[in-house]
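# Sharing a model prediction with you, sequence too.
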Amino acid sequence: MPTTSTHPTGSPQPLTVDAPAALPRLLPGPRRELTDWRPEDPVFWEAGGARTARRNLLWSVLAEHVGFSVWSLWSVLVLFLGPEYGIDPAGKFLLTALPTALGAFLRVPYARAVAVFGGRTWTVVSALLLLIPAVTTAFVLEPGTPYGTLLLTACLAGVGGGNFASSMANVNALYPQRLKGWALGVNAGGGNLGVPAVQLAGLAVLATVGAGHPRVLVLLYVPLIVAAAVCAALRMDDLRLPRPPGQLRTLLAWRHTWLVSLLYIGTFGSFIGFSFAFGQVLQVQFADTFTTPLSAAYLTFLGPLLGSLVRPVGGRLADRFGGARVTLATFAAMAGGALLALGASRAHSLPLFVTAFTALFVLSGLGNGSTYKMIPTLCHAAAPPGQDSEARTSALIGFAGAVGAFGGVLVNIAFRQSFLSVGNGDAAYVAFLAAYAVCAGVTWTAYVRPRRSA
């Protein structure tokens, strides 16, 4: 029997439960495009929307996962660069910082590309672009290669960092408001798992063929890249988003754009920065214990693995208790973790040091999920009556993701300067402590503090 549902614009729309109109409509031919997408309509959602969204989420996670692995590749490859490469620890920190920087820069255009080309099309394209850094790295990585060439090659791996923004923008548009925290957390967490995955793969290569064969690790990812692109082409759908004129100008003038981006520097910047730097920090700060790349590799994957797994938990907690409250608690705990890392460094206690950084990884993962939940909530609240908030949400996801990823660059620079200046990471831990205190203060002041009624 016909019923009436409410479209996101607020206008009544006729809907027949058993009719094909209740399901997502696809254009005929090889190009799959969703032309009728109403996730906030419960009848539409139960009649087929949820199933379509889950299918797209699954293959989006796969492509993003491979992208994160390529983005993180040099955090593992630096462990293979022995004395024959002639690169000091400061030079290795720069090799891990450059991919972070390019990945951050690409997140804004990647998020916009979803609106222009559609989620399926851009997932295929962005996956195939990963072949450029993979093939190039496999070709040039050998002793005697000029350091400048290695820097340029490492920078190319940054294309893997852009995949996150386009994937998140696409998944955000597919899910209703009540499930965005969970869906974004699952998507981001599955992608973040690419970091410990490549580190575990590096550990396996080191343990089997040895540090003299870094190309083996790179070449392992070529078939995975192709598989991700093929699966996206066969199983995903295109969903285009409206692009209001002057959107970027409006976004840049909105105070929440900068506040949320700052918070994401503290959460995701910490996660990706520590993921890229931790192996090097262990080898430099505890050189008496970690005498070989293999010995350090046994510990590098644990923190990123746990941080990735708890990201959906952060999103789910934010769905229940509010993103701002969970984010505030996370930053307070991260300040404690940074203080513990400082104490462990001064006491030269490896168990305490690993405990502190494991806690920081877990907390940053929780904060990643809760901070990203804040984005659709803020955009939905700010949207004028009758106007869809998804376009602004997707744009802010890309922008905040870009700014937040630059936090990873700052983490690597902080470690590099600290080891150059004082010979240990103590100055960097003090900087992290101060940064988390500032982020906690901003979260409290802007989003949690009770407001006085007029």
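Good, I have the coordinates. Numbering: from 1, shown residues only.

# CA only for contacts and neighbour counts going forward, please
Noted.

# wait, what's in contact with residue 392?
With contact set as CA atoms under 8 Å, 6 or more residues apart in numbering, residue 392 has these partners: 247, 251, 379.

# I'd like the distance from stretch 84-104 to the chain centre, please.
What separates the centre of stretch 84-104 from the centre of its chain is 19 Å, taken as CA atoms, centre = their mean, to the nearest Å.

# and the contacts of residue 392, which are buried?
251, 379 (16 or more other CA atoms under 10 Å).

# could I get the contacts of residue 392 as JSON lines with distance to residue 69 and secondary structure?
Converted to JSON lines, the contacts of residue 392 look like this (distance: CA to CA, whole Å; DSSP: H, G, I helix; E, B strand; the rest coil):
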{"residue": "247", "distance to residue 69": "32", "secondary structure": "helix"}
{"residue": "251", "distance to residue 69": "30", "secondary structure": "helix"}
{"residue": "379", "distance to residue 69": "31", "secondary structure": "helix"}
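
# what about versus this one:
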Amino acid sequence: MTDTPTLAPAPPVAPPGITRRGGRWIDHWEPEDEAFWQRTGRRVARRNLVFSIFAENIAFSVWTLWSISSALLVAHYGFGFSAAQMFFLVAVPNVVGAILRIPYTFAVPRFGGRNWTVVSGLLLLVPTILLAVAVGNPGTPYWAFLLIAATAGFGGGNFASSMTNISFFYPDKSKGLALGLNAAGGNVGVALIQLGLPLIVGAGGLFGLVGASAAGVDLARAGWVWAALGVVAAVCAWFFMDNLSVSLATFREQITVVRHKHTWIVSWLYIGTFGSFIGYSSAFPLLILLQFPEVPAANFAFLGALVGSVARPFGGWLSDRIGGARVTLWNFVAMAAGTVVVIVAVDAGRWPLFLGAFLLVFVTTGIGNGSTFRMIPMIFQQQALREAGDDGDRAAALARGRTEAAAVIGLSSAVGAFGGFLIVATFGVLGLVNDGRVPTSAVATAFVIFLGFYVTCVLLTWWNYGRRGSALAGADI
């Protein structure tokens, strides 16, 4: 008899680590591989998320700089702008930011997320320095202020590239919370500018705890402060963020998403959530000033953006657990109900009711922002798998779904931002037809229009993602 040799079991293969090359590019990135994620992926993704949030926060602050600056120009600098003119100063950055979100979306797959964050941070110097220069000249005409306000749209474009970039770093199971945190960090920038700018320029605020400066208001100071912060954001991105090779895609690969109906459905829904958030955040200070002049707007203007921002990660987290479509549907119902109460409060002229109802609407905008963005990766991966069929390459289909989802995140954010412009512009147009004033009846009319839009969002969500028999019902959307 001869002994049959036995082979020792092969040692387990260690999960591959991150493969890097020059320029802070990462060539190997597999967040869906649990071993890779636990070993190295989560730590790198978290670091990129932290500095992405910081850069986006500064960008949002610059984008909504005029939501508070326009009122200070009239109140402390003697510029005789009408209510309609002030609303259009606030609206112009929104529409420019919405337009810029389209090229910003395609910039990440073309240049890399870290590289584009550096560029977008440095672009914030344009609107901030121009503001500092313009307010120092009492002869600056209104049209010049409109052009300067338009450049603040650079800050609005940043959101699309930031969200597109972060979507590649995280596995599907964590995308809702990660995107919610990234977006919330940016959204908080609106609250910070509305709370911090009056304090920095000497206008007072913080519920009366800080009084106005005896030397008067210096709005240029805000321009210089946020210009410096833009530089800090660019430097941090340069040293601490990474580019992912898996995020690279051609324009042709991304633009194909425009042929999918779900691209336009989620974009419509995002008008209702993010469009409402940025539109209401921009208009809130002026609405307080015009509808309740006895209330110090600087003490309350930041609250709406703050509660809406804080609610956004909760919307993503909740959607990760019970489904984005379900959260989105009932959130729109709550948003519509809150809007009804706002209309009642405006007609009655009751400030406490108006503030409470409006803050409720702000909360629903934040929750809806998180839930809608959680839906996008799920929708497009499910769609890619169905197109591939049972015999198709599942890995290739999932990769294509991620690329398409990243493009839709950027494009829908552009459409949603345009909704913010429409909200503010609606108040401005109603002011124009009333000789520059925005009477109570016109404000109530505007909210009735917005209410009708929310009803369409409820119906669209239910028909496409909640109704039994719909193509994606039960697909964990």
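That came through, no problem. Because the structure is a prediction, the values reported are computed rather than measured.

# re earlier: out of the contacts of residue 392 of the first structure, which is nearest to residue 425 of the first structure?
Using CA to CA, residue 251 comes nearest to residue 425 of the first structure of the contacts of residue 392 of the first structure, at 36.8 Å.

# State the distance from that closest one to residue 83 of the first structure.
48 Å (CA to CA, to the nearest Å).

# Please identify the buried residues of stretch 371-379 of the first structure?
In stretch 371-379 of the first structure, counting by 16+ other CA under 10 Å, buried: 371-379.

# I meant to write stretch 232-248 of the second structure there.
232-238, 241-248.

# Which members of those are the farthest-apart pair?
Once CA to CA is applied, these give 232 and 246 as the farthest pair, at 27.3 Å.

# re the thing from before, select from the buried residues of stretch 232-248 of the second structure every entry located in strands.
Of these, the ones assigned to strands by DSSP state E are 243-244.

# Let's see which of the buried residues of stretch 232-248 of the second structure end up in helices.
Mapping those onto helices (DSSP state H) picks out 232-238.

# could those residues be laid out in TSV, adding distance to residue 27 of the second structure?
TSV is the format used below for these (distance: CA to CA, whole Å):
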residue	distance to residue 27 of the second structure
232	27
233	25
234	23
235	23
236	21
237	19
238	18
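
# tell me which of the residues you listed is nearest to residue 133 of the second structure?
Of those, the one sitting nearest to residue 133 of the second structure (CA to CA) turns out to be residue 232, at 21.0 Å.

# Can you list the residue ranges for strands in the first structure?
2-6, 12-16.

# of all those strands, which lies closest to residue 213 of the first structure?
Here strand 2-6 is closest among those (CA to CA), at 59.3 Å.

# outside of the closest one, which residues touch it?
12-17, 41.

# quick one: buried residues of it?
By 16+ other CA under 10 Å, the buried positions in strand 2-6 of the first structure come out as residue 5.

# One more: stretch 198-216 of the first structure?
Here stretch 198-216 of the first structure shows 198-206, 210-211, 214-216 as buried, counting by 16+ other CA under 10 Å.

# wait, which of those is closest to residue 132 of the first structure?
The closest of those, once distances to residue 132 of the first structure are taken by CA to CA, is residue 215, at 14.5 Å.

# Mind putting the buried residues of stretch 198-216 of the first structure into CSV with distance to residue 413 of the first structure?
CSV is the format used below for these (distance: CA to CA, whole Å):
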residue, distance to residue 413 of the first structure
198, 22
199, 21
200, 25
201, 26
202, 24
203, 25
204, 29
205, 28
206, 27
210, 29
211, 26
214, 25
215, 27
216, 29
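
# Return the subset of these lying in helices.
Using DSSP H, the members of those that fall in helices are 198-206, 214-216.

# Adding distance to residue 384 of the first structure, write these out as CSV.
Shown next, in CSV, are these (distance: CA to CA, whole Å):
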residue, distance to residue 384 of the first structure
198, 44
199, 46
200, 48
201, 49
202, 50
203, 52
204, 53
205, 54
206, 56
214, 54
215, 53
216, 54
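
# quick one on the thing from earlier: now list the buried members of the contacts of strand 2-6 of the first structure.
Neighbour-count burial (16+ other CA under 10 Å) is assigned, among the contacts of strand 2-6 of the first structure, to 15-17, 41.

# Among those, list the two that are farthest apart in space.
For those, the maximum inter-member distance is 12.3 Å, found between 16 and 41 (CA to CA).

# sorry, back to before: quick check: the two most widely separated of the ones in helices among the buried residues of stretch 198-216 of the first structure?
200 and 215 (15.3 Å).

# which one in the first structure is aligned with residue 427 of the second structure?
Taking TM-score structural alignment, residue 427 of the second structure has residue 415 as its aligned residue in the first structure.

# Contact partners for that match?
For residue 415 of the first structure, the contacting residues are 93, 277, 281, 425, 428, by CA under 8 Å, 6+ apart.

# Repeat that for residue 319 of the second structure.
Applying CA under 8 Å, 6+ apart to residue 319 of the second structure gives the contacts 176, 325-327, 370-371, 374.

# For the residues you listed, give me a markdown table that also has distance to residue 267 of the second structure.
Formatted as a markdown table, the contacts of residue 319 of the second structure follow (distance: CA to CA, whole Å):
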| residue | distance to residue 267 of the second structure |
| --- | --- |
| 176 | 17 |
| 325 | 14 |
| 326 | 17 |
| 327 | 17 |
| 370 | 14 |
| 371 | 13 |
| 374 | 13 |
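
# and which of those residues is nearest residue 185 of the second structure?
Distance to residue 185 of the second structure, by CA to CA, is smallest for residue 370 among these, at 12.2 Å.

# Taking the contacts of strand 2-6 of the first structure together, which two end up most distant?
Across the contacts of strand 2-6 of the first structure, no pair lies farther apart than 12 and 17, at 15.2 Å, counting by CA to CA.
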